[in-house]
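>>> Following is a predicted model, sequence given first.
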Amino acid sequence: MKVTIDNITLDVEPGTTIMQAARMIGPEVAPPAMCYYEPLQGSGGKCRACLVKVTAGSEKDPRPMPKLVPACITAVQDGMIVENTVNEAVLETRKGIVEFLLLNHPLDCPVCDQAGECHLQDFSFEHGVSSTRTVEERNTFEPVDLGENIKLNMNRCILCYRCVYTADQITDGRVHGVMNRGDHAEISTYIEKAIDNDFSGNVIDVCPVGALTDKTYRFKSRVWFSKPMDAHCSCDKCSGNVTLWYRGEEVIRVTGRKNQWGELKEFICNTCRFDRKKTSDWVIEGPTEVSRHSVISANKYGANMIRPAFPIAQAARDFKQIDDNRDRSFLENKSILPAKK
């Protein structure tokens, strides 16, 4: 099938979604995703972050779809034409989606361990606004321990269901899910059970925000101060392919390896994640490849790091140019300007 996305035409197999087709082109065209997670069957269709405009349904029926559609669960048709980054209605709608996701989300970025690799940060950075229109109190929850190594901060949860799908599909006997309905909905365990199966730690990796965090790593370091290295070991439970995060010579955390979309390539067991924190436990393969636009690349690529356009546009919109007509000698006396030699 032929599909055109943002004026780029490509051939795809029948059954391919708009999201999958856009990802074939690259990150500059692919819609953002907060709930969609390709390795998890049934994920997607909840956060509405990936809404796109279909201006032509197919070659046989070229009429546009009347409303924006979620790219992650909408299959392409032969001759379909899709607008994502080139459509103003799509970009304006995403500002509204960001606003909805942040209605109850706390401003925890300065203390949140997910800062620097948070998909909601990226989403709001690219499509959000710097002001808020709400004055109501936010829904608040107390932090909860979901077992020995997992901490749940429900205040940060956006109900993407990724952790629920992960527990359903890679573990036996899921003991947590979404409780209650509407604005009372929350992630919780059934009758206060602990999540203690061998692959429970993967819910940390799939969480797009800082709702589920690693208790062995909490408050130890910022992600941009750590050094990721690819490594593997001989494990009888999982593939043993992981990313080690170093602070100096210390392994401060272990995660599964992720692709350019932030999705796990393979799920890893809790033994590899929580118990093997020594370099001697692993065979080091080399530095992890990090996208240069990521904050993790800070202080690693120097002048070659790509500067996002959003903060520049925000500064131009929210701050005015300095028009200082004061005498230069006054500024020099106040040490605001260096004295002329």
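Yes, it's here.

>>> going forward, measure contacts between C-alpha atoms and count neighbours the same way
Will do.

>>> for residue 220, what are its contacts?
Shown in contact with residue 220 (CA atoms under 8 Å, 6 or more residues apart in numbering): residue 252.

>>> gap between it and residue 47?
Per CA to CA, to the nearest Å, residue 220 is found 31 Å from residue 47.

>>> which residues of the stretch 1-150 of the chain fall in strands?
2-5, 8-11, 51-56, 69-70, 80-83, 144-145, 150-152 (DSSP state E, counting those that start in this stretch).

>>> Grab the most central residue of this protein for me.
With distances taken as CA atoms, centre = their mean, residue 119 lies nearest the centre of the chain, 1.8 Å away.

>>> which residues sit in contact with residue 30?
The neighbours of residue 30, taking CA under 8 Å, 6+ apart as the test, are 19, 22, 23.

>>> Can you tell me which of those comes closest to residue 51?
Closest approach between the contacts of residue 30 and residue 51, by CA to CA: residue 19, at 9.8 Å.

>>> residue ranges of the helices in the stretch 151-300 of the chain, please?
Secondary structure of the stretch 151-300 of the chain by DSSP state H, counting those that start in this stretch: the helices cover 162-170, 202-206, 270.

>>> Kindly list the longest helix within the protein.
Of all the segments of type helix in the chain, defined by DSSP state H, the longest one is helix 88-101.

>>> If you compare the directions of that one and strand 51-56, what angle comes out?
Interaxial angle of helix 88-101 relative to strand 51-56 (axes from the mean of the first three to the mean of the last three CA atoms, to 10 degrees): 160 degrees.

>>> Could you tell me how far helix 88-101 lies from the centre of the chain?
Relative to its chain's centre, helix 88-101 lies at 16 Å (CA atoms, centre = their mean, to the nearest Å).

>>> would CSV of the strands of the stretch 1-150 of the chain with mean neighbour count be doable?
Below are the strands of the stretch 1-150 of the chain laid out as CSV (neighbours: other CA atoms under 10 Å):
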stretch, mean neighbour count
strand 2-5, 21
strand 8-11, 14
strand 51-56, 23
strand 69-70, 20
strand 80-83, 24
strand 144-145, 16
strand 150-152, 22
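
>>> this is the comparison structure:
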Amino acid sequence: METTAPQLFKITFDGIEIEVPPGTTIMQAARKIAEADPTKMHLAPPAMCYYEPLKGSGGKCRACLVKVSAGSAKDPRPMPKLVPSCITTVQDGMIVENTTNEAVVETRKGIVEFLLLNHPLDCPVCDQAGECHLQDFAFEHGRVQTRYEEDRRTFEKQDIGPYVQLHMTRCILCYRCVFTADQITNKRVHGVMNRGDHAEISTYIEKAIDNDFSGNVIDVCPVGALTDKTYRFKNRVWFTKPVDAHCDCEKCSGKVTLWYRGDEVIRVTARKNEWGEVKEFICNTCRFERKKTSDWTIEGPMKVARYSVIMANKYRADLKKPEFGLKVAASQYKQIDDSRPFVTDNSTIRELSKENNAKANQRSLAENN
């Protein structure tokens, strides 16, 4: 009996053609392009509420809006409004514009403003700094200055369990933690209370979140609203060394990432993919109670695929200049002349330092004379 090949839809995303199965969302198609060619990671729309492992997530933050300039080959009319790519499925012949569309770029600036309306600018003291998706989103798509002058809503910090602290002031109501508790535990005791501007994540009558997988709400939070109480204020993430490890665990897969400060394991998290999404959820025993190297079998340094400051860790000697950051800074501030060589050799660095010091001394003498 002959088997027929599955039907594939051909779509064009920012001028790049790709074939995907029916039912694929625009977001998933864009990520397939990026996964096939890592140099095109920037083409994938940002996601603040969408989380592929969680059913029902997406469609809330509007960070991933794109322009569909042709609905399909049968009906090539453009969609009248921008659509959320995380919940919009592709059609055969669809043409999608993301970074190439000015309306999309301007709309994302507005989305950043709305997300930051009540969000405190406390990145210097936030444990999520360096891993924060909102930080990345604001840097890549936000405006240089804020226009908001009103009072922000604030909440008191709240311990919602023995290991998790809720800082509701930072929450952007993405619902990821709610979906996580719904889908991997049988005892969800927290959710979204109230409506509109008064909506907040909370537990019922101050009840604590206490189950074997409660710590996973920390990993899925895109901002610093849910933090690990055992790790708070211990270290900056870019000063740590993440390594992949595993152990035999009866409750979960036991596959984790250990975060080292020197020889000390200061944090244990679930492994994440290039989109910052958890691959396999882990139990609280692995996350909070196994903080010794002897508890684990070390596999090697974690491969940091997602664009992040953690990539600055010195696993490679051939680090490149952050071209994207330089371009953004040059366009928003003043033209940058960065023709200096980017070197990692210590002897060359010392020679350049001596040369720069000599030039500075000459300028100082000339000014004094």
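Here it is on my side, so go on. Not measured: the values here are computed from a predicted model.

>>> okay, the helices of the stretch 151-300 of the first structure, which one's buried deepest?
Of the helices of the stretch 151-300 of the first structure, the one with the most neighbours on average (mean count of other CA atoms under 10 Å) is helix 202-206, at a mean of 23.

>>> Mean per-residue distance, that helix versus the second structure.
Using mean CA distance after the TM-score superposition for the first structure, helix 202-206 of the first structure ends up 0.2 Å from its aligned counterpart in the second structure, as a mean over the superposed pairs.

>>> and for that helix, what span of the second structure is it aligned with?
The aligned range for helix 202-206 of the first structure in the second structure is 216-220, by TM-score structural alignment.

>>> Tell me the counterpart of residue 294 of the first structure in the second structure.
Under the alignment (TM-score structural alignment), residue 294 of the first structure maps onto residue 308.

>>> dump the residue contacts of that match.
When contacts are counted by CA under 8 Å, 6+ apart, residue 308 of the second structure touches 130, 131.

>>> For residue 124 of the second structure, see how far away it is.
Using CA to CA, residue 308 of the second structure is found at 16 Å from residue 124 of the second structure.

>>> CSV for the strands of the stretch 1-150 of the first structure, including distance to residue 130 of the first structure?
Shown next, in CSV, are these (distance: least, CA to CA, whole Å):
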stretch, distance to residue 130 of the first structure
strand 2-5, 29
strand 8-11, 32
strand 51-56, 22
strand 69-70, 25
strand 80-83, 26
strand 144-145, 30
strand 150-152, 27
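
>>> what's the closest of those to residue 301 of the first structure?
Of all the strands of the stretch 1-150 of the first structure, strand 8-11 sits nearest to residue 301 of the first structure, with 30.5 Å by CA to CA.

>>> mean shift between the closest one and the second structure?
Relative to the second structure, strand 8-11 of the first structure is 0.8 Å off (mean CA distance after the TM-score superposition for the first structure).

>>> which residues of the second structure does that strand align to?
Aligning strand 8-11 of the first structure against the second structure (TM-score structural alignment) gives residues 16-19.

>>> Any idea how far that stretch is from the middle of the chain?
Here the centre of stretch 16-19 of the second structure is set off from its chain's centre by 25 Å, with CA atoms, centre = their mean.

>>> do stretch 273-290 of the first structure as well
Counting by CA atoms, centre = their mean, stretch 273-290 of the first structure comes out at 23 Å from the chain centroid.

>>> Can you check the distance spanned by that stretch, start to finish?
End-to-end span of stretch 273-290 of the first structure (CA to CA): 20 Å.

>>> Ok, stretch 240-258 of the second structure next?
End-to-end distance (CA to CA), stretch 240-258 of the second structure: 10 Å.

>>> same deal with stretch 176-192 of the second structure?
Start and end residues of stretch 176-192 of the second structure are separated by 11 Å (CA to CA).

>>> now swap in stretch 312-327 of the second structure and tell me
First-to-last distance for stretch 312-327 of the second structure - CA to CA - comes to 19 Å.

>>> now stretch 283-293 of the first structure
Using CA to CA, the end-to-end distance of stretch 283-293 of the first structure comes to 28 Å.

>>> List the buried residues for that stretch?
By 16 or more other CA atoms under 10 Å, the buried positions in stretch 283-293 of the first structure come out as 284, 288, 292.

>>> Could you export those as JSON lines, including distance to residue 4 of the first structure?
Shown next, in JSON lines, are these (distance: CA to CA, whole Å):
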{"residue": "284", "distance to residue 4 of the first structure": "42"}
{"residue": "288", "distance to residue 4 of the first structure": "33"}
{"residue": "292", "distance to residue 4 of the first structure": "28"}
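
>>> For residue 81 of the first structure, state which of those residues is nearest.
Residue 81 of the first structure has its nearest neighbour among these in residue 292, at 30.6 Å by CA to CA.

>>> what's the span of stretch 178-196 of the first structure, first residue to last?
From its first residue to its last, stretch 178-196 of the first structure covers 18 Å (CA to CA).

>>> And residue 304 of the first structure, what's its match in the second structure?
Under the alignment (TM-score structural alignment), residue 304 of the first structure pairs with residue 319 in the second structure.

>>> Correction: the previous question concerned residue 85 of the first structure.
Counting by TM-score structural alignment, residue 85 of the first structure corresponds to residue 99 in the second structure.

>>> and residue 268 of the first structure, what does it touch?
Neighbour list for residue 268 of the first structure: 199, 202, 238, 239, 240, 241, 242, 255, 256 [criterion: CA under 8 Å, 6+ apart].

>>> again, but for residue 18 of the second structure
Contacts for residue 18 of the second structure (CA under 8 Å, 6+ apart) come out as 10, 11, 12, 29, 33.
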